[in-house]
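[1] sequence first, predicted model second:
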Amino acid sequence: MTEPTAASRKDDHLRLAAEQQPGIRAARTAFDDVTVRHHALSGISPKQVDLGVDVGPWRFPAPFYVNGMTGGTEKARALNRTLAQAAARAGVPMASGSVGIALDDPSTVETFTVIRQENPHGIVLANIGAGRSVDDARRAVELLAADGLQLHVNAVQETVMPEGSRDFSGWLGLIEQIAAALDDDGVPLVVKEVGFGLSARTLTQLRDAGVRLVDVAGTGGTDFARIENDRRDPVEDLSYLSAAAGFGLSTPAALLDAASLPSAVRHDLTVLASGGVRHPLDVMRCLALGARAVGVAGGFLSVALEHPDDDGATLATVMESWREQLVALHALFGAPSPTEFTGVDVVVTGDTADIVRAQTPSKEQM
C-alpha cells in the first residue's frame, strides 16, 4: 500500500469530515440532553442584549468563532479563503487548521496565509499540534501574523491514525514551555482537544502548566477516530481500533466536568467549548453550562463547501443569522450578555446526566 503524503491526508480529513456533517445535523446528540428551563415572564428587550464577550485579551462581538479546520492543499486553500472572507464580512474570529504541514513544507504556506490576506483586520488564531516545540509555536504565529495560538491535543486521533505518533510522554512539558514562552511574547495560547473532550483532570494539569484559555472540544462533531479508520486499508486494517469511534467526553459532559473543578482552579481558566455545535441553540446550551464562547466547525464547513465562489457572502449571512438568533434567545431567557447566561436554569437528562452522576471524583475533589 502506498504511504499517504501529509497533503493527501489533509484532503482525506476534509472529505471525510464533510461526509459526516449531514448525520450530525440529523442525529440526536448530547446537546439534546441539555434543556434551558423556560420561565414565561423572564424575558427582556433585545435592545438590552449585548453579545460582546471578553476572551483573554480579545473582545469577541458575539460568543462564537470559526474553529480550526484545514490547510495544506489547494482544496484547503480555497476553503480557507471562503471561511476567512465570511469571517471578515461578519466580524467573527477565526482559527486556522494545523499549520504543522506548512512549517515542514514551505510549498503549502499559502494555503494558510490566505486567511490573513482575506481577513487583515480580524482576530485570527494559528494552530499547531501538541508535541511541537516553542520555536514551532512562534513560527506558526508569525506565519499568519496571528493574534494568538491554538494548540491542539489529539492523542486518540494519533493512536488510530495509520502514520500517527504514539509517544505522548513529552506533551505536557512542551505545552508548559510554549505557555511560558508565548506569555513572555504577549501571545495568548488556547489549548484544545480535537473532538474527544478535555476532562477536569486535564484542565487542572493545563492550569498548572500555565495555560489560561482552554477549549473542551468534546464528541458530537467530526469524529477523527472514525476518519482515521476510514482512511485505513479496507482489507488489511478494517478492525484496527474501530471501537474508538465515539470515544471520549461529549461537549456538555466536558463542560459539566469543568464546572466541578475546585473554585481556585476554575477561577484561573477561561473555558471555551466546541464539538458538534449544530445551531445557535447549542451555542446557548454551552453558554448556560459555563462556556465563555463557542467554536463552530462542521456547520460552517458545510455552507462554505456548498458556496465556494461567492466570496464568503452566503456563510457571512449564516453567521449574521446566528447572531440575530442569539440576541433573540438571550432576550427570551432574560440574559443581557453571554456571561449572564450561566445564571439560567438548566436541566440535564439522558446519557449526559448518567455520565455526570456516575463519574468517579478525582483525588483533588475527594
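    Thanks, I have the structure now.
[2] could you use CA atoms for every contact and neighbour count after this?
    Will do.
[3] and residue 360, how many neighbours?
    Neighbours of residue 360 under the rule other C-alpha atoms under 10 Å: 10.
[4] from residue 201, how far off is it?
    11 Å (C-alpha to C-alpha, to the nearest Å).
[5] please identify the helix or strand for the residue found closest to residue 143 once you drop the neighbours it is linked to in the chain.
    Nearest non-adjacent residue to residue 143, counting by C-alpha to C-alpha, 6 or more residues apart in numbering: residue 113, 6.9 Å away. Using DSSP states H and E, residue 113 falls within helix 110-118.
[6] how about the nearest residue to residue 303 once chain neighbours are set aside, secondary structure?
    For residue 303, ignoring the flanking residues on the chain, the nearest one in space by C-alpha to C-alpha, 6+ apart is residue 315 at 6.0 Å. Classification of residue 315 using DSSP: H, G, I helix; E, B strand; the rest coil returns helix.
[7] list the buried residues for the helix holding residue 113?
    Going by neighbour count (16 or more other C-alpha atoms under 10 Å), the buried part of helix 110-118 is 110-116, 118.
[8] ok, and here's another one to check against it:
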Amino acid sequence: MSADDRRAARKDDHVRLAEQQQNEAAPRTDFDDLEFVHHALAGISADQVDVSVQVDRWRWPTPFYVNGMTGGTEKTARINTELAIAARETGLPIACGSISVALDEPSTASGFTVIRKENPDGFVMANLGAGRSAEDAVRAVDLLQADALQLHLNAVQETAMPEGSRDFSAWARSVEQIVAASPVPVIAKEVGFGLSRSTLTLLGDLGVTIADVSGKGGTDFLRIENARSSGEAVVDYSVLTGFGQSALACLLDAPSGGPVLLASGGVRNPYDVVKALAAGAHAVGVAGVFLKAVLTGGADTLVPLVRGWLEQTTALLALLGAASPAELIRTDLLVRGTLGEFCRLRGIDLIRLSHRSEIHQRLSNDR
C-alpha cells in the first residue's frame, strides 16, 4: 500500500471508529457533574431570547457550530457535502477536518473545497495541525476561502498513532509563526484532551486570540489510534485512557484575560451546550452527534436536528432567565463529582460559582 493509500485508509478508519463510539452507550461525563440552581421566578419569555453569539470579531447566528471532523477521501467528501448543506440551511459555522492531506496531495482537495462550494456565504474554518509551516497555513486558508483557521494540537493522538510524530518541541514556535502569517484569525484547539490554564496562557503569549479547549468525553482519538494499530504496535497506549481534562474543567480553570474560549468534546445535547456557555464558552463545537445524524440520513436528518437544538437552546435560556448566551455567565452553578474534585484541587471557588446571580445583582446595585 502506498503512502497516499495509507493516509486515505486512516481518514476512513477515523470515521468508522468514531461512528462505533457514537453507537456505544453514553458514559457519564463531567457535563453530568454541572447543575444549575433553579430559580422558579427567574424565567423570561422565549421571544426575548437571542441565541446569536459574539466570537471575537464575528457575530454567529447560532451558539454552536460544526466542529472539524474529516475530509480527503471519497467517503469523507460525501460527509462534508452533507455537513456543508446542513450548515448552509441552518446558519451553523462549520470547520473541515485536517486539510494537510490536500496540501500534500492536491487530488484530494475536492473533499474539502466542497464545504465552500455547498456553503458559499457561510462561516467556514480551515483546519491544520501544529507543526506545519506558516506557508501551509496560508495555503489552507486560501483553499477553502476560510474565515478562520483551526490549528489543532494533537500530541496525545500523535503519541498513540503508529505513524505519528514523537517530537513536539517545535510546536510552540510553529503556532507563533502560523498566527503571524495567517490572513485570518487562528483558533487553537485540542482534539479531545483539553487545554490547561498554563497552555491557554502560553497560547495567548504566542498571539492566539481564540481557543477551543476541546476536552475529553467525546470522540476518543486515543482509542481510535489504538484500534487502528491493534495487532501491529508493540506498545499499547490504552494505559492513557482518561488522559486529559474535560471541556468544563478547562473552562472553569481558564485564566482571565486569555484567549476567547470555545468549547467542544462530548457535547451530547442542547443542555450540554448551555452548560458550556454558562461555564465561559462563547460558542460550542459539536462533532460526534452531527456525524451520526449525517451517516444516518445526510443533511435531511441533520437539518431538523439542528433546528430542534436551536429551539431547545432558546427554551433553556428562557427558563434560566438569560436573554442571550452571554447572560448565562450570571447563572448559579453547582459543581459536583469528579468535576468538583478537579475544581477543588485547582483552587477554583465553587461557592462563588453557586452565588453568581447574587454577586451580579450586588454589583449592579453598586453602580
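    Received the coordinates, thanks. What you are looking at is a predicted structure, and each value in this text was computed from that prediction instead of being measured.
[9] would you give the TM-score for this superposition?
    Once the chains are laid over each other, their TM-score by TM-score structural alignment, normalised by the length of structure 1 reads 0.92; 347 aligned residues with a C-alpha RMSD of 1.5 Å.
[10] tell me how far the residue nearest to residue 143 of structure 1 lies from residue 359 of structure 1.
    Residue 113 of structure 1 is 43 Å from residue 359 of structure 1, by C-alpha to C-alpha.
[11] for residue 211 of structure 1, same thing?
    25 Å.
[12] can you list the buried residues in the helix or strand hosting residue 174 of structure 1?
    Assessed by DSSP H and E, residue 174 of structure 1 sits inside helix 171-185. If you call a residue buried by 16+ other C-alpha under 10 Å, then helix 171-185 of structure 1 has these buried ones: 171-172, 174-182.
[13] closest to residue 124 of structure 1 out of those?
    For the buried residues of helix 171-185 of structure 1, the minimum distance to residue 124 of structure 1 (C-alpha to C-alpha) is 15.7 Å, reached by residue 182.
[14] correct me, but that closest one touches residue 189?
    Yes. Counting by C-alpha atoms under 8 Å, residue 189 is a contact partner of residue 182 of structure 1 at 7.1 Å.
[15] for the stretch 1-150 of structure 1, which segments count as helices?
    6-26, 74-90, 100-104, 110-118, 134-143 (DSSP state H, counting those that start in this stretch).
[16] mind listing what's buried along the second one?
    Read that as helix 74-90 of structure 1. Buried residues in helix 74-90 of structure 1 (16+ other C-alpha under 10 Å): 76-90.
[17] again with the first one
    Taking 16+ other C-alpha under 10 Å as the neighbour-count basis, helix 6-26 of structure 1 is seen to contain the buried residues 6-7, 9-14, 16-18, 20-21, 24-25.
[18] and that helix, what does it pack onto?
    The contact analysis (3 or more C-alpha pairs under 8 Å, 6 or more residues apart in numbering; DSSP states H and E) places helix 6-26 of structure 1 against helix 74-90, helix 224-230, helix 298-306.
[19] if we use 7 Å, what do you get?
    If you count contacts as 3 or more C-alpha pairs under 7 Å, 6 or more residues apart in numbering; DSSP states H and E, helix 6-26 of structure 1 packs onto no helix or strand.
[20] which other residues reach that helix?
    Here helix 6-26 of structure 1 makes contact (C-alpha atoms under 7 Å, 6 or more residues apart in numbering) with 70, 72-73, 101, 221-222, 227, 276, 278, 298, 302.
[21] then the second one?
    Among residues not part of helix 74-90 of structure 1, those counted as contacts by C-alpha under 7 Å, 6+ apart are 70-71, 93-94, 111-112, 114-115, 118-119, 122, 304, 308, 311-313, 315-316, 319-320.
[22] for stretch 313-324 of structure 2, same thing?
    Contacts of stretch 313-324 of structure 2 (C-alpha under 7 Å, 6+ apart): 42-46, 48-51, 270, 274, 328.
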